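**Student:** I'll drop the sequence and a predicted model, then ask my questions.
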Amino acid sequence: MSDSALNVLQNTFGFESFRGFQGEVIREVTEGRDALVLMPTGGGKSLCYQVPALVMAGTAIVVSPLIALMEDQISNLKQIGVRAESLHSGVSLEEQYRIEQELFTGHLDLLYVAPERLMTEMMQRKLDQVRVSLFAIDEAHCVSQWGHDFRPEYLQLSVLKTRFPNVPRIALTATADKRTRQEIIERLGLDQARVFVDSFNRANIFYRISQKKQGKQQLLRFLEKEHPEDSGIVYCLSRKRVEDTAAWLNAQGRKALPYHGGMTAYDRKNNQHRFLQEEGMIIVATLAFGMGIDKPDVRFVAHLDLPRSIEAYYQETGRAGRDGLPATAWMVYGLQDVMLLRQIQSNSMAAPEIQRIEQQKLEAMLSLCEVTGCRRQVLLEYFDEPLKEKCGNCDLCLEPVTTWDGTEAARKALSCVYRTGQMFGVSHLVDVLLGKETAKVSQFGHRQLTTFGIGSEFKQSEWRSVFRQLVARGFINVDVEGHGALKLNEKCRPLLKGNERLLLRQDRYEYATEKAARKTRSVDQGRVIIDDQDRPLWEAMRSRRKELAEEQGVPAYVILNDKTLYEMLKIKPTSLEALSHISGVGEYKLEKYGQTFVELISGFVVSVH
């Protein structure tokens, strides 16, 4: 069985050997046992069920939550000669009939189905009549009720265990902390399943988080400096902000499209299609976007607003660099983000236990933002994967943050909250500390307070930074009813009494020094660098790939992804035999596209010599 799995991997998918524990997972499933697989985005999860589907007799049923995700995978599979189809609401009746006939006659290797359809009695009766080789439950974290992608229909999938007791099941996800992992096992009845946990470390992603100061301008500078022609995703919290940012980017000369839940299904699908097909396209989206995205050449993911949890951040940033080439996860956040998320949380109608968990998740996210050490260490620690050494591939490793003793400043800020009656937001509190004679200060008689004007040693932006860090670290609560009024909590007592010292971060909006910026550029973080002498061949191969993609109406990366193209550029194969050893070129692609690329490369090699 392992020989035939390796043959499928090499001849169909074009990879020399299995990565990590892929081979073990495949053996587990092909021998009829259940498995739970946790593997980061781009780690090769889909091969864990696609290879068994081609090795085992019968049809593999893949449960997938989004139509776009199914269509993308099927498009890729058909390119390598695999018989794969999907049944979902977008399939016409005529097409549905054809697919079902292929299923009944055993002519399908894989059938992708939405969980809602799979759970209907009619669909299960149809499956009773065919030989099902395995069930693959993709995006299994959708079963978690306190996860960010919860899908109620996933809860019913435990039925598969009793209805099809002899069919192995494999559940897969890219994001799950210990709690979510346990929930997947319980809700899907996978208590006998072997659990495989891969490293969560996406070493090719460069992480950078800065304070927000005119976020859109910061985004533009980042794009111009580091990703002038690349495709990427920009995440925003609100629909309005998505629309505004997309329109603004277009006005700045970048191709950008919006994506959010308030758009029609047609417009969303059209924009997603263009993002997949067109090079250099940026999609600006709310959290509604992304789970169905299998695009391997996303070179950056930017956040203009703070995500609610590390899982959400990890999953969203994980859409960058799925091909393993360098990519950037960039984010700016500010005091308003912190206060807004605190407000949303305290407004939550969820059960107390879930509220407590949501609060822990937000604390962890804020810790990642406010950390003074290595970001990757904090990120991986959250997923129970301690990293001993600093990563050397995040902003804080390249340029350590400056800290200062903020004990006295924090005490002044907390005293000001107390003296003003815990009824005011940050702007007014900063005015009082700076001794500003505003109408509001006069109205409430705050000129007479002992805290009036005691903070003149700092600027307004510096006081806002102090308040942000106090809110982020939980010394101050944000009152929902009081329009963002700040209130003290128990945690601040030792600080006020002088029994605790507090180190605060020096805010940084870009790289503090040109030296650090040069260091980033010199190690090519987040970018794929092509030598000048290779650029004509690179452009010619991309151009040929684009022509082939347009002829077939598929995204360019479905023909050959950037990583495969990059390897071809380095090795320059001038024969079909040499090309067959390039990762990602299987028999089907070799036969279909081999000659055209070999001739193209040969022409360049001859002209150079």
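**Tutor:** Here it is on my side, so go on.

**Student:** When you work out contacts or count neighbours from here on, use the C-alpha atoms and nothing else.
**Tutor:** Noted.

**Student:** how close does the residue lying farthest from the centre of the chain sit to residue 419?
**Tutor:** With distances taken from the mean C-alpha point of the chain and given as Cα atoms, centre = their mean, the most distant residue is residue 448, at 50.8 Å. Taking Cα to Cα, to the nearest Å as the measure, residue 448 and residue 419 are separated by 10 Å.

**Student:** Overlap of the contact sets of the two?
**Tutor:** When contacts are counted by Cα atoms under 8 Å, 6 or more residues apart in numbering, the set common to residue 448 and residue 419 is empty.

**Student:** Same question for the longest helix along the chain: list its buried residues.
**Tutor:** Of all segments of type helix in the chain, defined using DSSP state H, the longest is helix 587-608. By neighbour count on 16 or more other Cα atoms under 10 Å, the buried set for helix 587-608 is 587, 588, 589, 590, 593, 594, 597, 598, 600, 601, 604.

**Student:** Please apply the same query to stretch 439-449.
**Tutor:** Along stretch 439-449, these residues count as buried under the neighbour rule (16+ other Cα under 10 Å): 441, 446, 447.

**Student:** Tell me how far the last one lies from residue 423.
**Tutor:** For residue 447, the distance to residue 423 (Cα to Cα) stands at 16 Å.

**Student:** likewise residue 456?
**Tutor:** Relative to residue 423, and taking Cα to Cα, residue 456 is found at 22 Å.

**Student:** From start to finish, how long is stretch 122-136 in a straight line?
**Tutor:** 20 Å.

**Student:** For it, list every residue counted as buried.
**Tutor:** Buried positions in stretch 122-136, judged by neighbour count with 16+ other Cα under 10 Å: 127, 131, 132, 133, 134, 135, 136.

**Student:** Give me the subset of those residues lying in strands.
**Tutor:** 132, 133, 134, 135, 136 (DSSP state E).

**Student:** surely the first one meets residue 166?
**Tutor:** No. Contact status for residue 132 versus residue 166: not in contact, 9.6 Å apart, counting by Cα atoms under 8 Å.

**Student:** would you list every one of the strands in the stretch 151-300 of the chain?
**Tutor:** Listed in chain order, the strands found in the stretch 151-300 of the chain under DSSP state E, counting those that start in this stretch are 169-173, 194-197, 205-211, 232-235, 256-259, 282-285, 300-303.

**Student:** Mind putting the ones you listed into TSV with mean neighbour count and distance to residue 225?
**Tutor:** As requested, the strands of the stretch 151-300 of the chain are arranged in TSV below (neighbours: other Cα atoms under 10 Å; distance: least, Cα to Cα, whole Å):
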stretch	mean neighbour count	distance to residue 225
strand 169-173	25	34
strand 194-197	16	37
strand 205-211	22	14
strand 232-235	26	14
strand 256-259	25	17
strand 282-285	27	16
strand 300-303	26	13
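
**Student:** let's bring in a second one:
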Amino acid sequence: MPAESASLASPAPAGMEDARELLHRVWGHPDFRGLQADVVAEALAGRDVLAVLPTGGGKSVCYQIPAILRPGLGLVVSPLIALMTDQVEALKQQGVAAARLDSGVSMDDRSAIWRAARAGELDLLYVSPEGLAQPHLIDRLHELPLSLIAIDEAHCVSQWGHDFRPDYRTLGKLAELFPGVPRIAVTATADARTREDIVRSLRLDAAEVFVDSFARPNLQLSAVRKENASRARTDAAVIDLVRQRRGKSGVVYCGSRDGCDRVAQALRDAGTNAIAYHAGMGTDDRDRRLARFLAEEGAVMVATIAFGMGVDKADVRFVIHADPPGSLEAYWQEIGRAGRDGEPAEGITLYGPSDIAWNLRRLDSRPMPEEVKAVQVGKARRLFAMLDGAICRPQAVRRYFGETDAGVCGFCDICSDPPAIYDATVQAQKALAAVQRLGGRFGRNRVIDHLLGKTKDVQPWESDLSTWGIGQDVSQNGWRDIVDHLLFEGLLLEDPNDGKPLVGLGDPEAVRAVYRGERAIEVRRVPAASLTGRSEPRRARNDRNAAVEALDADVRARFETLRAWRRDRAAEQHVPPYVIFQDKTLLEIALVEPGSLDALGAVSGVGQSKLDRYGKELLEALRAAG
């Protein structure tokens, strides 16, 4: 059902002063951040726009405010029911008349939504791209004046992106179906090629394109190489990392459904409130699990990539990749689930050679043009080159997205504890030559034994090869590092071979460049201990729990009292707690102790609707806390 309040739209043409007033009145923020004002101004003027803003950068506000201020109904195209539900519930809490149309909406509620829309009582209507494919929906929308059309998660339109959805490719027809209606496309992750595809596919040729910095200074990134770790060791590492963050909300990404179920159960056995989530579950089951994660403090979601896009749980303090994703775009999208409230958070990735082999097999099995497949393979290699490299991780990601002037962050694991790098070009030449001589018939360990001259029961054909025993100056672990690095770089490839991988040569031209000394190979020296034996990544400098613990006891007591009050209100309304107030808003209230509604309304994040709805009882809860 739409919100009960009448539309907030102004009858007169609106400008940026109106936009700032609405931002303060509804969202409780004093002004726009970053490029928000530029994007809002463009949309208010009725012009098309593409906005690439970082996760947590307020993309939704960029179309919600113009949709409210311009005359007519704002149409929002969103890819997921969970995302639509989350945004609509948040808008209703803020007093905005919003509704969604999806398979979970009853016929009676649908009728009520259309009545409200025809009466001009609805500001925003959320629909899916599949819904827009239905002629009857288009016919009904033609009966209404539209203020704008917003296309959320616009990277889904591009086959070059990491989350391509064919239904998004049809959204270009909106230019013909609703001529004169401004369109705004927003996303958090799109490299230059993806941005070009978005503009072309959505027919946004005249659109202004805004690309903000991809910096997320509150996120501390780290990566740990799995080496040849078994599933048991990887699971143990994840359990240990989560245990050290006990009581915090987090997300653990796994590469398979079985992995999700296994890791979630292991975490529950270890005393963590862990919830599994993957596409193998029924829709109702997934919805219940998502609702639990959003509502329960300290919950940990263990999920495949079926979970994540657009989930706006503000207080996720960590994201752990038990299995890495397939590209830097997917990595940044998934890591971006953490720290959306701007408070310190962590992104930790466990990775190994078997992961990139799995990613490449998955890509090879997908029906896609060879040109697209080649690009996606390159994206996977770029991700693993970053994970196994020695360059500041946020800097590497930002430069990938085109920020050539990005500096070092100063506190990722690379910056905090710079790894030793050595020139392994000669050793790489030896390893490549050994694989070539062996004809791609053996796995990594057998190749290393050959280089060390330690092959058991060696046959004359092998011992007579020029590469037999030429690597005795390097330790077995050292050769593992080199071979793994060559796999990450694509100079070596693994054939799955029914679970017994065989190593062969990769790109011929790249291999020749190494042989000729035209391409240098620099390898990161990995500590002897890894995964569970390695000390955990250094924690973020400004850990939120530590900051709360450092507060005076009376401030902590007020903060916890306010959280308990919020939890009760959320349970009564069946909405996530952060939809009512975010933690940082409650913390500021606990610190400043506002004694009146006017003082409470001056706190960032307290809009007029929430002040009217919750102000008096929140102040009573604050007074009761002493």
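**Tutor:** Great, that's in hand. Note that the structure is predicted; figures quoted are calculated from it, not measured.

**Student:** Which ones among the buried residues of stretch 439-449 of structure 1 map onto helices?
**Tutor:** Per DSSP H, helices hold the following members of these: residue 441.

**Student:** Dump the buried residues of stretch 439-449 of structure 1 into CSV; add distance to residue 91 of structure 1 as well.
**Tutor:** What follows is those, written out as CSV (distance: Cα to Cα, whole Å):
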residue, distance to residue 91 of structure 1
441, 64
446, 67
447, 69
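
**Student:** now, among the buried residues of stretch 439-449 of structure 1, which is nearest to residue 154 of structure 1?
**Tutor:** residue 441 (54.7 Å; Cα to Cα).

**Student:** what's near enough to touch the residue nearest to that closest one when sequence neighbours are not counted?
**Tutor:** With Cα to Cα, 6 or more residues apart in numbering as the criterion, residue 441 of structure 1 has its nearest non-adjacent residue at 6.3 Å, and that residue is residue 447. Under the criterion of Cα under 8 Å, 6+ apart, the contact list for residue 447 of structure 1 reads 432, 435, 437, 441.

**Student:** Contacts for stretch 328-342 of structure 1 next, please.
**Tutor:** Contacts with stretch 328-342 of structure 1, where a contact means Cα under 8 Å, 6+ apart, come from 205-213, 215, 299-306, 308, 317, 320, 366, 464-465, 467-468, 471-472, 477-478, 484, 525-527.

**Student:** Kindly recompute the last result at 6 Å.
**Tutor:** 205-212, 300-306, 317, 468, 526 (Cα atoms under 6 Å, 6 or more residues apart in numbering).

**Student:** same check, this time on stretch 521-537 of structure 1
**Tutor:** Residues outside stretch 521-537 of structure 1 that contact it (Cα under 6 Å, 6+ apart) are 206, 326, 327, 328.

**Student:** looking at the residues you listed, which has the most residues close by?
**Tutor:** Each of those was scored by neighbour count (other Cα atoms under 10 Å); the top score is that of residue 327, with 31 neighbours.

**Student:** What does that residue correspond to in structure 2?
**Tutor:** Under the alignment by TM-score structural alignment, residue 327 of structure 1 pairs with residue 345 in structure 2.

**Student:** Verify the contact between that match and residue 335 for me.
**Tutor:** No. Counting by Cα atoms under 6 Å, no contact exists between residue 345 of structure 2 and residue 335, whose distance comes to 9.7 Å.

**Student:** Would you mind finding the match for residue 208 of structure 1 in structure 2?
**Tutor:** With the correspondence set by TM-score structural alignment, residue 208 of structure 1 lines up against residue 222 in structure 2.

**Student:** how about the helix or strand where residue 25 of structure 1 lies, which residues of structure 2 does it hit?
**Tutor:** Assigned by DSSP states H and E, residue 25 of structure 1 belongs to helix 22-30. Counting by TM-score structural alignment, helix 22-30 of structure 1 lines up with residues 36-44 of structure 2.

**Student:** Average offset of that stretch relative to structure 1?
**Tutor:** Using mean Cα distance after the TM-score superposition for structure 1, stretch 36-44 of structure 2 ends up 1.9 Å from its aligned counterpart in structure 1, as a mean over the superposed pairs.

**Student:** Show me what that stretch is in contact with.
**Tutor:** In contact with stretch 36-44 of structure 2 (Cα under 6 Å, 6+ apart) are residues 62, 66.

**Student:** That stretch: how far from the chain's middle?
**Tutor:** Between the centre of stretch 36-44 of structure 2 and the centre of its chain there are 24 Å (Cα atoms, centre = their mean, to the nearest Å).

**Student:** again, but for stretch 560-580 of structure 2
**Tutor:** Remark: stretch 560-580 of structure 2 is offset 25 Å from the chain centroid, using Cα atoms, centre = their mean.

**Student:** Now residue 423 of structure 2: closest residue in space that isn't a chain neighbour?
**Tutor:** residue 522 is the one closest to residue 423 of structure 2 (Cα to Cα, 6+ apart), at 4.6 Å.

**Student:** Identify the residue of structure 1 aligned to the one you found.
**Tutor:** Structural correspondence for residue 522 of structure 2 with respect to structure 1 (TM-score structural alignment): residue 503.

**Student:** Kindly provide the distance from residue 221 of structure 1 to residue 512 of structure 1.
**Tutor:** For residue 221 of structure 1, the distance to residue 512 of structure 1 equals 15 Å [Cα to Cα].

**Student:** Measure how buried residue 555 of structure 1 is and give me the count.
**Tutor:** Neighbouring residues of residue 555 of structure 1 were enumerated by other Cα under 10 Å; the total is 25.

**Student:** Next: residue 369 of structure 2.
**Tutor:** With neighbours defined by other Cα under 10 Å, the count for residue 369 of structure 2 comes to 9.

**Student:** That concludes my questions; thank you for your assistance.
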